[in-house]
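1. here are the coordinates; sequence isn't available:
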């Protein structure tokens, strides 16, 4: 039988060990400072969620992708015209030709879509094609190291803090449990309006930060 040191019931003791043996509150002052630290950490975790949402919102409003440049105006002096026609040579005036070309393009497009649907339905889709494997995946923009790196770093830090708070609560100390929940409450009251629509990594977990 293994000796389990982890408590299974809540206690009100001021002597607790958080994560490692070096962090043991042997006095009431150390216990109070630990509670204050966990309270601020819970609020900071909510701040990171709001910061991530605001960055995402700013990036979506100011995309860094270059805009399409307008084509240079065509020099009308170089456009040839038929001798007996007021229209330039590149304009086709035969309605039948235009209709035939449009019908041909539509028929080819319909055949291509039909063939693609048949291949996907029959299981002959190319396995290396992301469009076949993940047809509904659409990126919000092109990959960028500053943006994607910042996004990944914030999410990693939030995950680290979330697990830290979760393991702290698992000490089954009443004070730790209360201050972590109170920190989540205060953080949401102060910063919740800055992160509407952004559940983030922590939603639905036991630490809720």
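-> On my side now, so go ahead. Worth saying up front: this structure is predicted, and the values here are computed from it rather than measured.

2. from here on, contacts and neighbour counts on C-alpha atoms
-> OK.

3. Just the helices from the protein, written as ranges.
-> Using DSSP state H, the helices of the chain run over residues 28-61, 95-122, 130-133, 145-169, 174-191.

4. As a markdown table, these with distance to residue 5 and mean neighbour count would be great.
-> What follows is those, written out as a markdown table (distance: least, C-alpha to C-alpha, whole Å; neighbours: other C-alpha atoms under 10 Å):
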| stretch | distance to residue 5 | mean neighbour count |
| --- | --- | --- |
| helix 28-61 | 19 | 18 |
| helix 95-122 | 56 | 12 |
| helix 130-133 | 48 | 13 |
| helix 145-169 | 14 | 16 |
| helix 174-191 | 17 | 19 |
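
5. let's bring in a second model and compare:
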């Protein structure tokens, strides 16, 4: 027969419920209030991280979509400008002329800058400058979510309501910056 020790299986209002370790056991009403305030701040930080992650994802996406590629046309010897455009329509020729690039040598009509266009859920190539920060922020967000979950799992009413209050205040303050569809921990 296994013993559950002092772990309660029902909600409790005791002010001496340990949080995260036996060393963090409030011994007074003030210490309990401080622990509840800590949980409120932790939950607000959780919402801040979610909004920051969403903002970073938008920035990463925008940067990927605005990445430019230089295309050089007609670099082969003996090819004339008129020869390379002869098969194209007049509208294409005009568009190409409008996209001529000003270089240190003057106007260069052989160079075009194109922008990648977004397709639905197209994956971008792996980049250290994007994927490492994304992984770090996600790990922090998951860690905070698990800490909040452990606080709720103590089944202490004050801890539970503190987490809910922090999530409410965080959502009220910065929820508009977070993605509308996100995982909730």
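-> Alright, I've got the coordinates. None of these values were measured; they are calculated from a predicted model.

6. rewinding a little: and of the helices of the first structure, who's closest to residue 6 of the first structure?
-> Comparison of the helices of the first structure against residue 6 of the first structure by C-alpha to C-alpha identifies helix 145-169 as nearest, at 11.0 Å.

7. Determine the angle, from 0 to 180 degrees, between that closest one and helix 28-61.
-> Put simply, helix 145-169 of the first structure runs at 150 degrees to helix 28-61, going by axes from the mean of the first three to the mean of the last three C-alpha atoms, to 10 degrees.

8. so which of the helices of the first structure comes closest to residue 2 of the first structure?
-> Per C-alpha to C-alpha, nearest to residue 2 of the first structure of the helices of the first structure: helix 145-169, 20.3 Å.

9. Who are the packing partners of that closest one?
-> Judged by 3 or more C-alpha pairs under 8 Å, 6 or more residues apart in numbering; DSSP states H and E, the packing partners of helix 145-169 of the first structure are helix 28-61, helix 174-191.

10. can you pull the contacts of residue 47 of the second structure?
-> If you count contacts by C-alpha atoms under 8 Å, 6 or more residues apart in numbering, residue 47 of the second structure has them with 167, 170, 171, 174, 175, 178.

11. Which residue in the first structure aligns with the third one?
-> In other words, residue 171 of the second structure. Taking TM-score structural alignment, the alignment pairs residue 171 of the second structure with residue 188 from the first structure.

12. Show the contacting residues for its match.
-> Residue 188 of the first structure makes contact with 43, 46, according to C-alpha under 8 Å, 6+ apart.

13. how much space between residue 150 of the first structure and residue 47 of the first structure?
-> 15 Å (C-alpha to C-alpha, to the nearest Å).

14. quick one: the match of residue 171 of the second structure from residue 199 of the first structure, how far?
-> 12 Å.

15. Also residue 45 of the first structure?
-> For residue 45 of the first structure relative to residue 199 of the first structure (C-alpha to C-alpha), the value is 13 Å.

16. Tell me which residue of the second structure matches up with residue 61 of the first structure.
-> Match for residue 61 of the first structure (TM-score structural alignment): residue 62.

17. ok, now which ones touch the residue nearest in space to the middle of the second structure?
-> For the second structure, the residue nearest the mean C-alpha position is residue 53 (2.2 Å; C-alpha atoms, centre = their mean). Contact analysis of residue 53 of the second structure by C-alpha under 8 Å, 6+ apart lists 134, 137, 138, 178.

18. And these, which is closest to residue 71 of the second structure?
-> Residue 71 of the second structure has its nearest neighbour among those in residue 134, at 30.5 Å by C-alpha to C-alpha.

19. The closest one and residue 124 of the second structure, how far apart?
-> Distance, residue 134 of the second structure to residue 124 of the second structure, by C-alpha to C-alpha: 13 Å.

20. Tell me which of the helices and strands packed on helix 145-169 of the first structure sits nearest to residue 167 of the first structure.
-> Across these, residue 167 of the first structure has its closest neighbour in helix 174-191 (10.5 Å, C-alpha to C-alpha).

21. how far apart are that closest one and its match in the second structure?
-> Comparison of helix 174-191 of the first structure with the second structure after fitting gives an average deviation of 0.8 Å (mean C-alpha distance after the TM-score superposition for the first structure).

22. Run the angle between that helix and helix 28-61 for me.
-> Going by the same axes, to 10 degrees, helix 174-191 of the first structure makes 30 degrees with helix 28-61.
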